[in-house]
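> This is the structure alone, sequence omitted:
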């Protein structure tokens, strides 16, 4: 525990008010005691030189897979939150495709209780349907009472439009969004990668962009019908960006997120890496035109939040033929380095805009309070820069799994430390 700490000379970002200033931050007993210039401190208080860095409210990843219960060989709540801290995140929302799924209140409470041992805030997203089977709505009110912050059958799209409508009507009463994996599965029952010239050249079954676009269009219309909030998970297509943009212009309650890997790689990576299974994710890596549209959607505000879809798998599960490998890669440790490289350095987003999509946006979507760096508030913040160039290696991995295509990749920007729940976690140079 580090209840008392003085952060000296950082650039303090306040994304809620869109302001920035240089300041010292004094933390006493896990609470922000003072914010100001050249603070005088009584007593022996540890000091951290933040003059090289930004300070912001703690980052949140609203789309991660912690795998517990049921798949602890891939990840646990303890190891997943350790990876979150390494990536600069003080909070995560975890998806329900566990075993058993997070479809009953006792599983929600199990996840929350397991997370009490970590300084990372863990917010369970519960199932829309029982067993994630898409046949019968889960006990949504009971799940919310147990602590669920949203509902999703992530990885198993809600295919039945009637069930989705009823779930949206319930979710409106409960004031919780539905986060849907946008995919019309009948369009790609055996797809392995993005459908296009690369998949044709490689002889792999393709997943057409239309499978995502069709589901987004359906859910936008259901949101318009019910007045309920729909959140588009891991948006990956140019047409999907345009559908969300037009829906927002119509006043329909729809929000969207994008994953860092969909900003950094295209479907050509599958060919360039000779079928490396760490280039296999769901939705798949798309075309260069899709990547450009995603960046444009971030810049103009169409896409609200940036996430990782952190999806760990054991080494033996990924070291198989491409068609036999599970979808998904890890992402917590590389998120900010990719944001810096792909968005901030090229001028797609400013540092302040990127931080807003990691702090304010995900919490507003999930109806959570946004931490503030002001006197009297609990200290929950991230210390980082946006310019350090570094190479991501195995030494930086804190997840239980290493299924990432970014080992050996150059990054821009480093998270240096987090303070959360009375604990200061500083990242050593690797």
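Alright, I've got the coordinates. As the structure is a computational prediction, the values presented were derived from the model and not from experiment.

> alpha carbons only for contacts and neighbour counts from here, please
Fine.

> mind listing the helices for the stretch 1-150 of the chain?
Here the stretch 1-150 of the chain has its helices, by DSSP state H, counting those that start in this stretch, at 77-86, 105-115, 140-146.

> and what of the stretch 201-350 of the chain?
Remark: helices of the stretch 201-350 of the chain, listed N- to C-terminal, are 209-226, 238-249, 261-264, 268-272, 288-299, 315-318, 335-339; assignment by DSSP H, counting those that start in this stretch.

> what angle sits between the fifth one and helix 238-249?
Using axes from the mean of the first three to the mean of the last three Cα atoms, to 10 degrees, the interaxial angle of helix 288-299 with respect to helix 238-249 works out to 20 degrees.

> And the longest one, by the same measure?
For helix 209-226 and helix 238-249, the angle between their directions (the same axes, to 10 degrees) works out to 10 degrees.

> what's the spacing between helix 209-226 and its chain's center?
Taking Cα atoms, centre = their mean, to the nearest Å, the mean C-alpha location of helix 209-226 is offset from the chain mean by 21 Å.

> How about the third one?
When C-alpha coordinates are averaged (Cα atoms, centre = their mean), helix 261-264 and its chain have centres 13 Å apart.

> Residues contacting that helix, please?
Applying Cα atoms under 8 Å, 6 or more residues apart in numbering, the external contacts of helix 261-264 come out as 236, 285, 286, 291, 294, 295, 308, 331, 338, 342.

> CSV for the residues you listed, including distance to residue 319 and neighbour count?
What follows is these, written out as CSV (distance: Cα to Cα, whole Å; neighbours: other Cα atoms under 10 Å):
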residue, distance to residue 319, neighbour count
236, 25, 29
285, 19, 27
286, 23, 25
291, 27, 21
294, 30, 26
295, 32, 22
308, 22, 25
331, 18, 28
338, 25, 24
342, 28, 21
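
> second one coming, line it up with the first:
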């Protein structure tokens, strides 16, 4: 199949002569064969033309949850990958919060085989511990051999420091990142939201910022002792940003991410006890949001993730303290980042991450396999319930006016528009 993308503004800082220039891009048999100011098309070529068309290296998300296996009513792998593709993502790293937990090589093979026909590539993680119980190490080498790109117990904190130490030591044999969720659960066993003025007003148990900074400091100390590759997902505090910045300056191999909703919403959103805003880590106050935005602009925070977590309506429509933590994010991520930072920075942020997981970096140049996201950054975008692609509805961006519309993705010989 031949595709010709016409008059697209290219966003790719790795290609200085093409970055922010308008070009035609010819794709044949899944590879970019030509980039020029004007490429002619014959009858065998499918022409892609869109209003105010932009193209960037395909977007990547380092923390996505679906439901399958075990919780298919939340979101199946097939529907979740469709949502990811239509939201502009050509690759996602899948979290381990399924049933059963992926803690053997066979579990990883099942996930890869189930997802292989989709336009969006799925890169599974395996658990750090067996059944994510935090007791004994999982079959890490077998899972790595089967295709696991990292190891995570999702949002089950690694409370046993020796477990993290062993995981960081063991994974040095194959250079895979170990995720450690940044929360000391023993400090807030029943916390519901950020500890501050709003939690005091609402009478809800708080989750202090200390729970995060204490765990991040511990994990960085272990990393300094053992070596290895540590990833700290979805940080939410300025203290964590400062600790990670200092660790990077020491030369420690650490990366971190922030969830997109932590860049937009604050704990004030919980004033009406709406459980759709109940997430883990919790939404923080304005000061913490400001620190996260600064950390992202300065490059201390490596990635922005959707932290997509579909939940059945029964899991959210409960008394606030009984409702589950988690929110959708795939469909909203580009709109939020584009509104906050503009298309150049938004696409740059979303193109990061592959190398951290041992995957090849994508670029827009002749000879490379096509891995592209197509979008219009100036289009109005407001997510409404009837327009949602996910089979769950727990989005905190319903009816929030944003900017940016995704047209589709191309990955090799697969397309989704």
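Alright, I've got the coordinates. Since the structure is predicted, the reported quantities are computational estimates derived from the model, not experimental observations.

> For the two chains, what TM-score is obtained?
Aligned and superposed, the two chains score 0.97 in TM-score terms (TM-score structural alignment, normalised by the length of structure 2); 415 aligned residues with a Cα RMSD of 1.4 Å.

> related to what we said a few turns ago, dump the helices of the stretch 201-350 of structure 1 to JSON lines, plus distance to residue 417 of structure 1.
JSON lines is the format used below for the helices of the stretch 201-350 of structure 1 (distance: least, Cα to Cα, whole Å):
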{"stretch": "helix 209-226", "distance to residue 417 of structure 1": "37"}
{"stretch": "helix 238-249", "distance to residue 417 of structure 1": "33"}
{"stretch": "helix 261-264", "distance to residue 417 of structure 1": "23"}
{"stretch": "helix 268-272", "distance to residue 417 of structure 1": "32"}
{"stretch": "helix 288-299", "distance to residue 417 of structure 1": "26"}
{"stretch": "helix 315-318", "distance to residue 417 of structure 1": "29"}
{"stretch": "helix 335-339", "distance to residue 417 of structure 1": "13"}
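
> number of nearby residues for the counterpart of residue 277 of structure 2 in structure 1?
By TM-score structural alignment, residue 277 of structure 2 lines up with residue 279 in structure 1. Using other Cα atoms under 10 Å, the number of residues around residue 279 of structure 1 comes to 29.

> ok, residue 53 of structure 2 touching residue 5?
No: counting by Cα atoms under 8 Å, residue 53 of structure 2 stays clear of residue 5, with 9.1 Å between them.

> centroid residue for structure 1?
The C-alpha lying nearest the average C-alpha coordinate of structure 1 belongs to residue 307 (Cα atoms, centre = their mean; 2.6 Å).

> so stretch 359-372 of structure 2 matches what in structure 1?
Residues 368-381 of structure 1 are matched to stretch 359-372 of structure 2 when aligned by TM-score structural alignment.

> Just the buried positions in that stretch, please.
Neighbour-count burial for stretch 368-381 of structure 1, with 16 or more other Cα atoms under 10 Å as criterion, is recorded at 370, 371, 372, 373, 375, 378, 379, 380, 381.

> quick one: secondary structure of the fourth one?
Look at residue 373 of structure 1: counting by DSSP: H, G, I helix; E, B strand; the rest coil, its state is coil.

> how close does it get to residue 382 of structure 1?
Plainly put, residue 373 of structure 1 is 10 Å away from residue 382 of structure 1 if you go by Cα to Cα, to the nearest Å.

> which residues does the aligned partner of residue 302 of structure 1 in structure 2 contact?
In structure 2, the residue matched to residue 302 of structure 1 (TM-score structural alignment) is residue 300. Residues in contact with residue 300 of structure 2 (Cα under 8 Å, 6+ apart) are 241, 244, 245.

> residue contacts, the aligned residue in structure 2 for residue 63 of structure 1?
Structural alignment (TM-score structural alignment) places residue 63 of structure 1 against residue 63 in structure 2. By Cα under 8 Å, 6+ apart, the contact list for residue 63 of structure 2 reads 92, 93, 94, 95, 233, 305, 306, 307, 308.

> wait, doesn't residue 69 of structure 2 sit right on residue 99?
Yes: because the distance of 5.8 Å satisfies Cα under 8 Å, residue 69 of structure 2 is recorded as touching residue 99.

> Would you tell me which of the helices of the stretch 201-350 of structure 1 gets closest to residue 35 of structure 1?
With Cα to Cα, the closest approach to residue 35 of structure 1 among the helices of the stretch 201-350 of structure 1 belongs to helix 335-339: 25.7 Å.

> what span of structure 2 lines up against that closest one?
Per TM-score structural alignment, the counterpart of helix 335-339 of structure 1 in structure 2 is residues 333-337.

> By how much does the matching stretch deviate from structure 1 on average?
In the superposition against structure 1, stretch 333-337 of structure 2 averages 0.5 Å from its aligned positions (mean Cα distance after the TM-score superposition for structure 1).

> How about residues contacting that stretch?
Applying Cα under 8 Å, 6+ apart, the external contacts of stretch 333-337 of structure 2 come out as 87-88, 260, 264, 305-306, 346-347, 381, 402-405.

> now do 6 Å
Under the contact criterion Cα atoms under 6 Å, 6 or more residues apart in numbering, stretch 333-337 of structure 2 has outside partners 306, 346, 402, 403, 404.

> How far does it sit from its chain's centre?
Stretch 333-337 of structure 2 has its C-alpha centroid displaced from the chain centroid by 12 Å (Cα atoms, centre = their mean).

> likewise stretch 390-403 of structure 1?
Centre to centre, stretch against its chain (Cα atoms, centre = their mean), the figure for stretch 390-403 of structure 1 is 17 Å.

> for stretch 134-141 of structure 1, same thing?
Computed by Cα atoms, centre = their mean, the chain-centroid distance of stretch 134-141 of structure 1 equals 24 Å.

> Buried ones in it, by neighbour count?
Judged by neighbour count (16+ other Cα under 10 Å), stretch 134-141 of structure 1 contains these buried residues: 134, 137, 138, 139, 140.

> would you list every one of the strands in the stretch 51-200 of structure 2?
Listed in chain order, the strands found in the stretch 51-200 of structure 2 under DSSP state E, counting those that start in this stretch are 54-57, 59-64, 89-94, 121-124, 178-179, 193-194.
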